[in-house]
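**Student:** Sequence isn't available, so here's the structure alone:
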């Protein structure tokens, strides 16, 4: 097949060379045909590699099959980029089907390598990479499903694909003048259907400023979730955060997780990719693998291995402490800029089960003994040695942050470095609001107003005054927690004071 296509390419190239000056505008059309044929050759080579990988899998050569599939995945990404650059859409359906098949086969092989009983070692079938095969097809490969998806997206303005996960695609779109995100399953199978319904069921119970808000969901004309759009992803900014900034953000995420746990829901798949940021406020998303605490089902399918807890690897019972372990891995990464466990899958699995990672302070000397203790306690192998609740974790983290920020503020005042004092004072306002300490937040806000009066515009000074009045009112009324509106307003106001607007 490839030889026949190459012969066809050579014939067209000879024709173009001999007749270029006579072809005029037709020359461009022939060049397009030539580009399509070249892409077709590359696609066929990838399909052959996938076919070879399936044969290796059938023979029990799982690692070789996995490596060949990963190579095929990289090759198909490059091919897709070429198609975009050349503005060729001819092979969209085939590429989508092949990408889905590669991802599914990689998951199956991963399960086989991990000893998952639920994995099926399907017999080798040379037709399985054919785009007409209904197995593993996504909506892009089925006209009926594609039409339904288009019908759904037609309800919105300017839908643009902005991301994808193991089971779904995410689009950014506009509805009634408001930017929203739309999540749809990649394919319609029993597994994706179960995950999708579970996600909707649990997500509907969660309404918190640190959890991405679900606006609406339906299964017609195509299953979808309409949700809050967030402009940033922690995974993309994690290496740019300073230590203090990272720990404050982490503390804020814990508020959302604490709320979910109070509703009897554990996430099971916490990682920077699943923490989004809107208006500088972090929000947990992707509740597709979450489950109610009363549920006994557990699986490691679709989890990101490096963030998986030992009990997830060993298929033991999971609970709130599993989420705490995953948050500990995130805190380790945010503060050291490295993941605790690396290497191939077998090395990572062995390390998660049996080894403690390098001490965080060895990777970042700014991490003191208290913060290191907190990080390492989160990621203990034995669940009973971890923090037993988010509240317990936040208590230690609160003490650490309070000491760090007040010490820095005092030092800056002593050194008369008032530009730094503004920053530390602003951070203390936000920290105490996050910690529901309205009285302490108000005291530092009074100090911040003193700095604002000397350095900021009248507009910002008025904003600080309004924030003070809002907090004073809640204290007078005996309300113990700041409203979401106050938290949002506080972030905006204190950041402007920092920038001396």
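**Tutor:** Now that the structure is in, tell me what you want to look at. Here the structure is a predicted model, which means the values were calculated and not measured.
**Student:** CA only for contacts and neighbour counts going forward, please
**Tutor:** Fine.
**Student:** Following element in sequence after the helix or strand containing residue 107, please.
**Tutor:** Here residue 107, judged by DSSP states H and E, is contained in helix 92-114. Scanning forward in sequence from helix 92-114 by DSSP H and E, the next helix or strand is helix 143-153.
**Student:** downstream neighbour of that following helix in the secondary structure list?
**Tutor:** Downstream of helix 143-153, the next assigned helix or strand under DSSP H and E is strand 157-164.
**Student:** Next, the angle from that next one to helix 143-153.
**Tutor:** With axes from the mean of the first three to the mean of the last three Cα atoms, to 10 degrees defining the directions, strand 157-164 sits at 120 degrees from helix 143-153.
**Student:** Next secondary structure element downstream of strand 157-164?
**Tutor:** Going down the chain from strand 157-164, the next helix or strand is strand 168-175, by DSSP H and E.
**Student:** picking that back up, how far away from the center of its chain is the helix holding residue 107?
**Tutor:** The chain centre lies 20 Å from the centre of helix 92-114; the measure is Cα atoms, centre = their mean, to the nearest Å.
**Student:** and that helix, what does it pack onto?
**Tutor:** Secondary-structure packing of helix 92-114 (3 or more Cα pairs under 8 Å, 6 or more residues apart in numbering; DSSP states H and E): helix 26-58, helix 62-86.
**Student:** Dump those helices into a markdown table; add distance to residue 101 as well.
**Tutor:** Output for the helices and strands packed on helix 92-114, formatted as a markdown table (distance: least, Cα to Cα, whole Å):
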| stretch | distance to residue 101 |
| --- | --- |
| helix 26-58 | 9 |
| helix 62-86 | 10 |
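**Student:** Put this next to the previous one:
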């Protein structure tokens, strides 16, 4: 698609959704392709912080290339005619898929592994997504793609955003005001995986304060319906302290039935891995 396309080049077909910062339409590109057209609200375009967030989403969507990231097709980051044209997914997101009930293990594993690979790609480039959740994972058949980079933390971010993310999926350290790291994305993926296989999040609370307390202090309820190694691996992502969590590379290796490679030096935990991981990764004779 021609990157020089403007907002006026797209024909609106129907409204897909209204978000806090943007309206999303099903639109048709000049070549006839259906796209998701994201238009920032007026108050977003005139608010410096929110305008930066939208611009970041445009630039990252157009600049990042990975088979499991939603692809940006055209866009303009700033101005009255700011917009972002994205791949359109007729099947919607994992949130819509979850409305039908928990996923079969094989289906869920495929999606989780793809999202993990997308996050590893981001982390290798110094980017922390900060908002991993079912509503931001879009599906087409057996393919899953992670989208929405509005609150992502980037290496060159001179205007750090406030604590970002969706409370049900946020890592404990973020509630304590600590900086987001790849380990925080790993925790969010753990919540997502738990939800895919159980049909519920590990912590469902009636108040925000109760939810914070649960993330900080309570172990998740046992995860049933999947074999023990998979359940243990998901719980390994949900460790309360970042240094005790599985890295996403290790998690993917577990999903593939492999023993993990040594953790890279810059990811080494400051304390020994818990005995859970030693049991999980022990090779069979």
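**Tutor:** Cool, the structure landed. Remember, it's a predicted structure, so these values are computed and weren't measured experimentally.
**Student:** re the thing from before, got JSON lines for the helices and strands packed on helix 92-114 of structure 1, with distance to residue 99 of structure 1 and mean neighbour count too?
**Tutor:** Converted to JSON lines, these look like this (distance: least, Cα to Cα, whole Å; neighbours: other Cα atoms under 10 Å):
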{"stretch": "helix 26-58", "distance to residue 99 of structure 1": "10", "mean neighbour count": "18"}
{"stretch": "helix 62-86", "distance to residue 99 of structure 1": "7", "mean neighbour count": "17"}
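**Student:** Among those, single out whichever gets nearest to residue 280 of structure 1.
**Tutor:** Of all those, helix 62-86 sits nearest to residue 280 of structure 1, with 32.0 Å by Cα to Cα.
**Student:** which residue numbers in structure 2 go with that closest one?
**Tutor:** Alignment of helix 62-86 of structure 1 against structure 2: no match, by TM-score structural alignment.
**Student:** Residues in contact with that helix: which ones?
**Tutor:** The contact list for helix 62-86 of structure 1, computed with Cα atoms under 8 Å, 6 or more residues apart in numbering, reads 35, 39, 42-43, 46, 49-50, 52-54, 56-57, 89, 95, 99, 102, 106, 109, 112-113.
**Student:** so which strand or helix has residue 226 of structure 1?
**Tutor:** strand 224-228.
**Student:** Next secondary structure element downstream of that strand?
**Tutor:** Toward the C-terminus, strand 224-228 of structure 1 is succeeded by strand 232-233 as the next helix or strand (DSSP H and E).
**Student:** relative to helix 143-153, how tilted is the helix holding residue 107 of structure 1?
**Tutor:** Here the directions of helix 92-114 of structure 1 and helix 143-153 differ by 100 degrees (the same axes, to 10 degrees).
**Student:** Buried residues of helix 92-114 of structure 1, list them for me.
**Tutor:** 93-112, 114 (16 or more other Cα atoms under 10 Å).
**Student:** which residues in the stretch 101-250 of structure 2 form helices?
**Tutor:** Listed in chain order, the helices of the stretch 101-250 of structure 2 (DSSP state H, counting those that start in this stretch) span residues 105-123, 172-175, 182-198, 208-217, 228-237, 248-255.
**Student:** give the contact list for the aligned residue in structure 2 for residue 292 of structure 1.
**Tutor:** When structure 2 is aligned by TM-score structural alignment, the residue opposite residue 292 of structure 1 is residue 154. Residue 154 of structure 2 makes contact with 126, 127, 128, according to Cα under 8 Å, 6+ apart.
**Student:** For residue 154 of structure 2, give its distance to residue 108 of structure 2.
**Tutor:** In this structure, residue 154 of structure 2 and residue 108 of structure 2 are 29 Å apart, going by Cα to Cα, to the nearest Å.
**Student:** now do residue 212 of structure 2
**Tutor:** Per Cα to Cα, residue 212 of structure 2 is found 27 Å from residue 108 of structure 2.
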